[in-house]
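> could you work out the structure for the sequence below:
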Amino acid sequence: MTPEPFAPELRSERLVLSAYVAADEAEFVALFQDDAVGRWFGEGMQSAEENRALFARLFSIVYAERRFPVWAVRHNGRYAGHAEIKPSPEPWLDGHEIVYGLSRDSWGLGLGTELAGLLTDYGHRTLGLAEVHATVDAQNTPSITVLKRLGYTQGREVREDHGGTTLQFTSRAEAPRP
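Just a heads-up that it's a prediction; the model follows:
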């Protein structure tokens, strides 16, 4: 028996985030193989074989051990991207971060802002996080624009071994009103 994925369905005006199913593998791999998208995830571009192994680990480790929510993003019933909120793997960042990416055919529709907003809201309201972070390559202008639009503030700049710079952004939950 397969354990229930640790990814409750989330909905916004135009997006549905749901746990991955086996049939999503080809689209997941295609998303991560698209250089315009895949270069911004984790360590950057990986082989298709490594992406398939990552997809398999979503089921065998992430969902099975209920580590953190990971979602397939759907727009108009079609696969449109990837999203997650997880404890940050960065040693210099204590807390949870959002991770998201949309397929090229989903660009320019405002879905990035809608998606990042949905993840941020989930982090603050559902998980009760006072801070939600995002780490972004300094060259990823569209993602930086999305985060700033949502009220994230830029914090630390980290120079990476490969010569690039990673920027930390933080959303702080509003204090409850008396």
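
> make it CA atoms for all contacts and neighbour counts henceforth
Fine.

> just want the most central residue of the chain.
residue 99 (2.0 Å; C-alpha atoms, centre = their mean).

> if I've got this straight, that one is in a strand?
Yes. Using DSSP: H, G, I helix; E, B strand; the rest coil, the assignment for residue 99 is a strand.

> distance of it relative to residue 175?
24 Å (C-alpha to C-alpha, to the nearest Å).

> thinking again about what came up before, just to check, the residue nearest to the centre of the chain is in contact with residue 85?
Yes. At 6.2 Å, residue 99 counts as touching residue 85 under the criterion of C-alpha atoms under 8 Å.

> burial count for the residue nearest to residue 52 when sequence neighbours are not counted?
Among residues not flanking residue 52 along the chain, residue 29 sits closest, at 6.3 Å (C-alpha to C-alpha, 6 or more residues apart in numbering). When counting by other C-alpha atoms under 10 Å, one arrives at 21 neighbours for residue 29.

> any idea how far residue 29 is from residue 51?
From residue 29 to residue 51 the distance is 6 Å (C-alpha to C-alpha).

> just residue 135 next, same as before
Applying C-alpha to C-alpha to residue 135 and residue 51 gives a distance of 21 Å.

> which of these two has more neighbours?
residue 135 (24 against 21).

> give me the contact list for stretch 137-157.
40, 112-113, 116-117, 136, 164-172 (C-alpha atoms under 8 Å, 6 or more residues apart in numbering).

> to compare against the first, here's the next sequence to fold:
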Amino acid sequence: MILELHTNRLMLRKMELSDSARLFEIWSDPEVTRFMNIEPFTNEDQAKQMIALLDNLAKENQAIRYSIIESESNTIIGSCGFNALDFENAKAEIGYDLHKDYWGKGYIPEALSCLIEYAFHGLNLHRIEAKVEPENVNSIKVLKKLHFTYEGTLRQSEKSKGKFTDLNLYSLLATD
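Predicted structure coming up:
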């Protein structure tokens, strides 16, 4: 698994424990976590635990999460990665988040384009999936911009923050 990827403005680096303070700042913001399946974090230890969990999944080739670093400032501005890797079926599910100060500047499409390229050409995957709450219009715009196809709504598919939530399923194939 490649630990570092680059774009024009970004470096995607496998998450490290030393990223916890900045990721806590991002994951403690209710606006950022609104459509994530976590409650806003209340202390940095939660970020450290999340990074450790993701690191264990990466060691088992089940997932990998990258810190998104703005190259010019060397600042962590979010994270993205493969929430689930299924090599047997040549597919992965992607996820992403971004500090709200960086919303609307094209960072997520840029980071995801790099991740998609790696998935199809580095990992030889065939399918990438994204599950998005129907109300998360900005995330849906990103997926449409990247030519993901809407496949349907998974009704009350996931329990998040104490309630069952619908998720829209989007996919991108290597042959698209």
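
> TM-score of the superposition?
Counting by TM-score structural alignment, normalised by the length of the second structure, the TM-score of this superposition works out to 0.82. Behind it: 165 aligned residues with a C-alpha RMSD of 2.4 Å.

> what does the residue nearest to residue 52 of the first structure correspond to in the second structure?
Matched by TM-score structural alignment, residue 29 of the first structure corresponds to residue 24 in the second structure.

> buried residues in the longest helix anywhere in the second structure?
Scanning the second structure for the helix with the most residues, using DSSP state H, yields helix 44-59. Buried residues in helix 44-59 of the second structure, counted by 16 or more other C-alpha atoms under 10 Å: 44, 46-48, 50-51, 54-55, 57-58.

> which elements pack onto it?
helix 20-27, strand 64-70 (3 or more C-alpha pairs under 8 Å, 6 or more residues apart in numbering; DSSP states H and E).

> tell me the gap between it and the middle of its chain.
14 Å (C-alpha atoms, centre = their mean, to the nearest Å).

> what's the answer for stretch 144-154 of the second structure, then?
So, by C-alpha atoms, centre = their mean, the centroid of stretch 144-154 of the second structure is 16 Å from its chain's centroid.

> what range does that stretch cover in the first structure?
Aligned using TM-score structural alignment, stretch 144-154 of the second structure spans residues 148-158 in the first structure.

> any buried residues in the matching stretch, and which?
Quick answer for stretch 148-158 of the first structure (16+ other C-alpha under 10 Å): 152-154.

> repeat that for stretch 20-32 of the first structure.
20, 25, 27-32.

> nearest to residue 107 of the first structure among the residues you listed?
residue 31 (12.8 Å; C-alpha to C-alpha).

> separation between the closest one and residue 85 of the first structure?
From residue 31 of the first structure to residue 85 of the first structure the distance is 18 Å (C-alpha to C-alpha).

> wait, what's in contact with residue 35 of the second structure?
Contacts for residue 35 of the second structure were tallied using C-alpha under 8 Å, 6+ apart; they are 132-133, 136.

> now a PyMOL select for only the buried ones of the residues you listed.
Typed into PyMOL, the line below selects the buried ones among the contacts of residue 35 of the second structure, using 16+ other C-alpha under 10 Å:
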select buried, resi 132+133
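
> got the residue ranges for the helices in the second structure?
20-27, 30-33, 44-59, 107-117, 137-145.

> okay, those helices in CSV with distance to residue 69 of the second structure next?
Formatted as CSV, those follow (distance: least, C-alpha to C-alpha, whole Å):
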stretch, distance to residue 69 of the second structure
helix 20-27, 11
helix 30-33, 17
helix 44-59, 16
helix 107-117, 10
helix 137-145, 19
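
> which of those helices sits closest to residue 124 of the second structure?
helix 107-117 (9.7 Å).

> give the buried residues for that closest one.
107-112, 114-116.

> how about stretch 156-175 of the second structure?
165-173.
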